[in-house]
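In: here's a sequence, model it:
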Amino acid sequence: MRVLGIETSCDESAVALWDGGVRACRTQSQIPMHAVFGGVVPELASREHLRVLPALVEQTLAEAGLGAADVDLIAVTRGPGLLGALLVGVAFAKAMAVAVDRPILGIDHLQAHLMAAFVDQDPVFPAVGLLVSGGHTALYAMHDVDRMELLGRTLDDAAGEAFDKIAKLLNLPYPGGAYLDALAQRGSVSRPFLPRPFLDNDHCDFSFSGLKTAAGIWIRDHGISPLEYSTFDATAVPAAVCDLCAEVNQAVVDTLVEKTRRALVRFPEARALVVAGGVAANTAVRAACAALACEYGLAFFVPPLAYCGDNGAMVAFLGHLLGTRGYRHDLSFEAIPRGRRIPHDVLRTSS
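Out: Next up, the predicted model:
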């Protein structure tokens, strides 16, 4: 099945073609545009998707040596994400589906991230899935590709959001999570000095806003001056800042591992641990989760670095998996913003 995947949930315009594997994959980043503001501006993101998406689809199809009529299914991210950005992708996909008379399938962005861990290998179920990104942090019981049960989610800031906001306090380049990770590897911490957030409970939900606040207080109390953004040089960053980055990293890792451990207890039939999302590219997160999987005797899956962030391949791949099981949408399905649960309104044409 040839599946065209379209992703416009936030600030990456991405398109991919799946045909027994990723045959073509293109991403247009908006980082330079949003870096001026230190974060994603939703209105600008939507306008940029509208500007680049038609050419991106055309280029992806050309790279695969196909025309629009050669596609068997169009898969598009329907949410969660920024509503304006999602609407651009969904509207484009619907128009294309009508134009070439092909079926369409709205894709859950979070489940697509999790399935990206299997893009080059056979999926293993049941599994516990940890999704960690700039906009989302959640734990799932992955029973099958079409049955994923939410075990816990962030109640405020996501882990990646906390990384980026703390990086912004230090005046690190945008997006700051990757820079914070790089500096963390240059730092060391002899004893914890930041909280491990939201662990004084017995559930799998997350909350990282308190970590951001604690880091801000530490920066203020220790007189840490903002780094010089325009001439940023990791080798010249003060040791105290590197140590703070290492502590922030470790606080997030400790929290993720503890909550994931709880999920494994609640879902003992799991045969694998899946970690996905943009923060799955974080060095310490990958290492700690791999060690946790080994501790429980589980197979460990994480996407290739190229597929950790938002990308079209994960949308096309999940579209392929669901499409071959007969799942489709009619043209009435809606884009779903962050904060609303994706409705189960999919149609099934065959078993």
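
In: every contact and neighbour count from this point should use C-alpha atoms.
Out: Will do.

In: what lies in contact with whichever strand or helix holds Gln59?
Out: In this structure, Gln59 sits in helix 42-64 according to DSSP states H and E. Helix 42-64 is contacted from outside by 8, 10-17, 23-28, 30, 67-68, 82, 84-86, 88-89, using CA atoms under 8 Å, 6 or more residues apart in numbering.

In: how about the helices in the stretch 201-350 of the chain?
Out: Secondary structure of the stretch 201-350 of the chain (DSSP state H, counting those that start in this stretch): helices located at 209-221, 239-266, 283-295, 312-323.

In: what helices or strands is the third one leaning on?
Out: In terms of contacts (3 or more CA pairs under 8 Å, 6 or more residues apart in numbering; DSSP states H and E), helix 283-295 is packed against helix 239-266, strand 272-276, strand 299-301.

In: second chain to compare with the first, below:
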Amino acid sequence: MLVLGIESSCDETALALVDEGRPLASVLASQADIHALFGGVVPELASREHYRYMGPLFDELMRRAGVGPQAIDLVCASRGPGLLGSLLVGVGFAKALALGLGVPFLGIDHLHAHLLAAGIDNELTFPSLGLLVSGGHTHIYRMEAPWRFITLGRTLDDAAGEAFDKAAKLAGLPYPGGAQLDRLARTGEPGALALPRPYLDNDNLDFSFSGLKTAAALWLEKSCPESWPRPLPSPEAAPKALRDFCAAFNKAVVDTLCAKTERALRRNPDIRTLVLAGGAAANSLLRERAAELMRAHGGRCLVPPPRLCTDNAVMTAYAGWLLGKEGYFHDLAMETIPRGRKIPEDMLCAPEA
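Out: The predicted structure is shown next:
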């Protein structure tokens, strides 16, 4: 089964082909340089860029794969959550293509696809625990099957990746700042300042990072040395105070994520696999601590390679393949779901032949 995946949930326009579960070809156009001018993603600009890139990228994907559109057996697109205008461009293109080719269409939960991407290079076993850490979402799932995810916890306000990016912006780091903060954190001393571990004094699995972001902003306002250049001309110019701040903030977020993950593992003793995914899963300290946590629980931690942690279409096509080979599909009236709304379980399933 040759599956086309389309990803346009935020500011990356991406298309990929997966053949029997193995990536065949992929293309991606990033909008990072455009949105860097504004310090964050501008939704209207993002949707216009998706519209501009989508057709040429499809043609380039076919050229790289060496196949024609008629070879495609299933067309998939991220249906949400994400920026509504951006999602509509990808979903609209996918529906039109599926209709024109006479093949099934499938809308993919963008968050689930991030976690399922760990199965491209590893064997996924179920049930597993899924920790999704991205710029817009922080969720803990019990993964029963590729088509069944049970939400155990979620962020009540800022996501962990968003907290990283906002703290980096406050500290004067260039957009997108999460990766820069992680890089500087490796050379700092986390004990140099005290930051809270937010929302742990409870018995649930939800997250809240807004208080940590506020604590970081207050510290920067009161304690930022005058010798600390803002904005920072380059990461190499970072003074020790900035490196220490990055290390302290990084550790506070990771400590919080790992504390809730360990709590989830204790409540699900049958689980021996943790799947860590999302853009912030590329954070070096989080990857190390998650692996240590699972070794302590006698299990394993699976993480997609860094290129598949950020938004990409390979994960969309792979998730589509997992679902499509079981007969799942959507009709063309499927609704696109923006961020903040729950994605319905409305897939249809073709009867077995």
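
In: one step back: mean shift of the helix or strand following the helix holding Gln59 of the first structure relative to the second structure?
Out: Using DSSP H and E, the helix or strand that follows helix 42-64 of the first structure in sequence is strand 73-79. Aligned to the second structure and superposed, strand 73-79 of the first structure gives a mean residue distance of 0.3 Å (mean CA distance after the TM-score superposition for the first structure).

In: next secondary structure element downstream of strand 73-79 of the first structure?
Out: Toward the C-terminus, strand 73-79 of the first structure is succeeded by helix 83-100 as the next helix or strand (DSSP H and E).

In: one step back: of the contacts of helix 42-64 of the first structure, keep whichever come out buried.
Out: Among the contacts of helix 42-64 of the first structure, the ones that count as buried by 16 or more other CA atoms under 10 Å are 8, 10-17, 23-28, 30, 68, 82, 84-86, 88-89.

In: just to revisit the earlier point, of the helices of the stretch 201-350 of the first structure, which approaches Phe301 of the first structure most closely?
Out: helix 283-295 (8.4 Å; CA to CA).

In: what range in the second structure matches that closest one?
Out: Counting by TM-score structural alignment, helix 283-295 of the first structure pairs with residues 284-296 of the second structure.

In: ok, back up a step: tell me which of the helices of the stretch 201-350 of the first structure is the most buried.
Out: Most buried of the helices of the stretch 201-350 of the first structure by mean neighbour count (mean count of other CA atoms under 10 Å) is helix 312-323; its value is a mean of 28.

In: run the angle between that helix and strand 73-79 for me.
Out: 110 degrees (axes from the mean of the first three to the mean of the last three CA atoms, to 10 degrees).

In: which strands and helices sit next to helix 312-323 of the first structure?
Out: strand 3-7, strand 12-18, strand 22-29, strand 73-79, strand 104-108, helix 109-115.

In: and the helix or strand following the longest one, which stretch of the second structure?
Out: Translated: strand 22-29 of the first structure. Next helix or strand after strand 22-29 of the first structure toward the C-terminus (DSSP H and E): helix 31-35. Aligning helix 31-35 of the first structure against the second structure (TM-score structural alignment) gives residues 32-36.

In: return the set of buried residues in that stretch.
Out: Ala32, Ile34, His35.

In: mean shift between that stretch and the first structure?
Out: Mean for stretch 32-36 of the second structure is 0.2 Å (mean CA distance after the TM-score superposition for the first structure).

In: before we move on, the earlier item: rebuild the helices and strands packed on helix 312-323 of the first structure as JSON lines, extending it with distance to Asn282 of the first structure.
Out: Below are those laid out as JSON lines (distance: least, CA to CA, whole Å):
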{"stretch": "strand 3-7", "distance to Asn282 of the first structure": "22"}
{"stretch": "strand 12-18", "distance to Asn282 of the first structure": "19"}
{"stretch": "strand 22-29", "distance to Asn282 of the first structure": "19"}
{"stretch": "strand 73-79", "distance to Asn282 of the first structure": "24"}
{"stretch": "strand 104-108", "distance to Asn282 of the first structure": "23"}
{"stretch": "helix 109-115", "distance to Asn282 of the first structure": "15"}
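
In: if anything else comes up later, I'll come back, but that's it for now.
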